[in-house]
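Undergrad: sequence-free structure coming up:
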C-alpha cells in the first residue's frame, strides 16, 4: 500500500514540473523577452532590445508560485581592485566591462555621513574630490545594477572596477501563475507584464 501511494505522489510531482516546461515570451516593438524551461530544470533566457541581444543559460527550481533562476556558469557582477594612491584629496574610479571596454554608467557613492552622491552618465574614468566614501555601486544604461561594494581601507582612493554587463541570475525569483510568468527587470524589480506560454 505504501509503495502505491509513493508511486502516485511521484507521478503527480513529475507531471506538475513537466506542465511548467515550455517557452514563455513577451513581445513589443523593438523588444522581445523569453524564457524556455527545459527538462532537468535547465533554462534559456533570451532578451532582444533594440540592437542588443542577451542569452543566459542556467538552472531553475519551482517552489509554490515562485520560479528561482541561477545562471550557469555563475559570474561575479563586479570585481574591484582597491589601492592607495598618493593624492589623498581625490578618489578615482576606472570603470570598464570585464572585457576591458569603456561604457556609460551612473556611479552611486554612499558617504560615511549617509549622504548619497550620484555621478551620472560617466564613461571610463571618474573622480571626486574631498569626500569620505563608505561604499558605491554602478548602474549601466540598460539598468543592470551591481551589488554595493564596501570600501575596505579608509586610505584607499583608487578603484579599478570591472563590471559584468550581461544579465546574471543569482537565486532570482519570478512569479509563476498557470501559463504565465512575471519576470524581474535588470534592476531586480517585478515588471508590469507577463511572459506567456
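TA: Structure's in. What do you need? Given the structure is predicted, the values throughout are model-derived calculations rather than measurements. Numbers count the residues shown, from 1 in each chain.

Undergrad: going forward, measure contacts and count neighbours with C-alpha atoms only.
TA: OK.

Undergrad: Need the residues that contact the host helix or strand of residue 70.
TA: Using DSSP states H and E, residue 70 falls within strand 66-71. Taking contacts as C-alpha atoms under 8 Å, 6 or more residues apart in numbering, the residues outside strand 66-71 that touch it are 56-62, 168-176.

Undergrad: Am I right that residue 134 is in contact with residue 115?
TA: No - counting by C-alpha atoms under 8 Å, residue 134 does not reach residue 115; the two are 10.0 Å apart.

Undergrad: quick one, which of those two is more surrounded?
TA: Shown here are residue 134 and residue 115; by other C-alpha atoms under 10 Å, residue 134 has more neighbours (18 against 10).

Undergrad: Can you tell me how far the more buried one is from residue 70?
TA: Using C-alpha to C-alpha, to the nearest Å, one gets 30 Å for the distance from residue 134 to residue 70.

Undergrad: one more structure, for comparison:
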C-alpha cells in the first residue's frame, strides 16, 4: 500500500511540474494574427485553443507525459474522415464530394493514389470533383486550413462515387509532441512539427 501511495504522490508532483498554460502569438496587430495555446491541467486533461484569421476553435482532451513525450487525445473523440462509397453513372468517371460535418461543401485539396503507384493531386476544389477512372487504391483530403485526414483505402471493388465527410476542427489521436525546458515543440494540423514553440506562461 505504501508503494502505491508513493507512486501516486510522485505522479501528482510530475503533473504539477508540467501543468500550466503554454502559448504562442504572432502578428498581434495585423490581419494575419496567430494565437495558439494549450493548457495542461494536473488531472491529465487539456484545453487547446487556436485562432488564425477567420479560423478559431477549441479542443478538449486527455494527455499523458512519458519522459519528454506529451501524448494528446481529444475527448470526446471524433472521426477525422467518413467516406460513403457507391457506384454512380459511368465507370469511366470517379466522383468525389467533400463536405464538413454540418453538410456544407468546403474548399479542399485531394490527393489520389493508384494501383500503378502513380499519384494525382487536385488543389483548391469545391463541390464535386470528377476525374477519369483508374485503378484507385487510396486517397487523403486536406482542408485549406491544413487539417489533413488519414489516408483512406478503398473498400469496394466496383465503386466510383465517394461522399466524404471531413472533420474541419482539429482532432488529436495519439498525437505526440515534445515537452521540456518549459516549452512544447508541437505539430501543425498537417501532422508535421512546426518551426515555433509553445512557451509556458
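TA: On my side now, so go ahead. This is a predicted model, so every value here is computed, not measured.

Undergrad: The strand holding residue 70 of the first structure maps to which residues in the second structure?
TA: Mapping strand 66-71 of the first structure onto the second structure (TM-score structural alignment) gives residues 69-74.

Undergrad: go on, stretch 38-49 of the first structure?
TA: With TM-score structural alignment as the criterion, stretch 38-49 of the first structure aligns to 41-52.

Undergrad: Tell me how far the matching stretch lies from the chain's centre.
TA: 15 Å (C-alpha atoms, centre = their mean, to the nearest Å).

Undergrad: buried ones in it?
TA: 41-42, 44-52 (16 or more other C-alpha atoms under 10 Å).

Undergrad: Now for the most centrally placed residue in the first structure: which residues touch it?
TA: By C-alpha atoms, centre = their mean, the first structure has its centre lying nearest to residue 168, at 4.2 Å. Residue 168 of the first structure makes contact with 56, 70-71, 74-75, 77, according to C-alpha under 8 Å, 6+ apart.

Undergrad: cutoff 6 Å now
TA: Applying C-alpha atoms under 6 Å, 6 or more residues apart in numbering, one finds that residue 168 of the first structure lies in contact with residue 71.

Undergrad: What secondary structure category should be reported for the aligned residue in the second structure for it?
TA: Taking TM-score structural alignment, the alignment pairs residue 168 of the first structure with residue 171 from the second structure. With DSSP: H, G, I helix; E, B strand; the rest coil as the basis, residue 171 of the second structure sits in coil.

Undergrad: Show me which of the contacts of strand 66-71 of the first structure is closest to residue 102 of the first structure.
TA: The closest of these to residue 102 of the first structure turns out to be residue 168 (C-alpha to C-alpha; 19.5 Å).

Undergrad: ranges for the helices of the second structure?
TA: 2-18 (DSSP state H).

Undergrad: Where is the longest strand in the second structure?
TA: strand 55-66 (DSSP state E).

Undergrad: Give me the neighbour count for the nearest residue to residue 30 of the first structure once chain neighbours are set aside.
TA: Sequence neighbours aside, residue 50 is the residue nearest to residue 30 of the first structure in space, at 5.0 Å (criterion: C-alpha to C-alpha, 6 or more residues apart in numbering). By other C-alpha under 10 Å, the residues close to residue 50 of the first structure number 10.

Undergrad: Test my guess that residue 50 of the first structure contacts residue 28.
TA: No - using C-alpha atoms under 6 Å, residue 50 of the first structure makes no contact with residue 28, being 10.6 Å away.

Undergrad: quick one, what contacts residue 162 of the first structure?
TA: Here residue 162 of the first structure is in contact with 78-79, 96-98 (C-alpha under 6 Å, 6+ apart).

Undergrad: Go again with 7 Å.
TA: For residue 162 of the first structure, the contact set (C-alpha atoms under 7 Å, 6 or more residues apart in numbering) comprises 78-80, 95-98.
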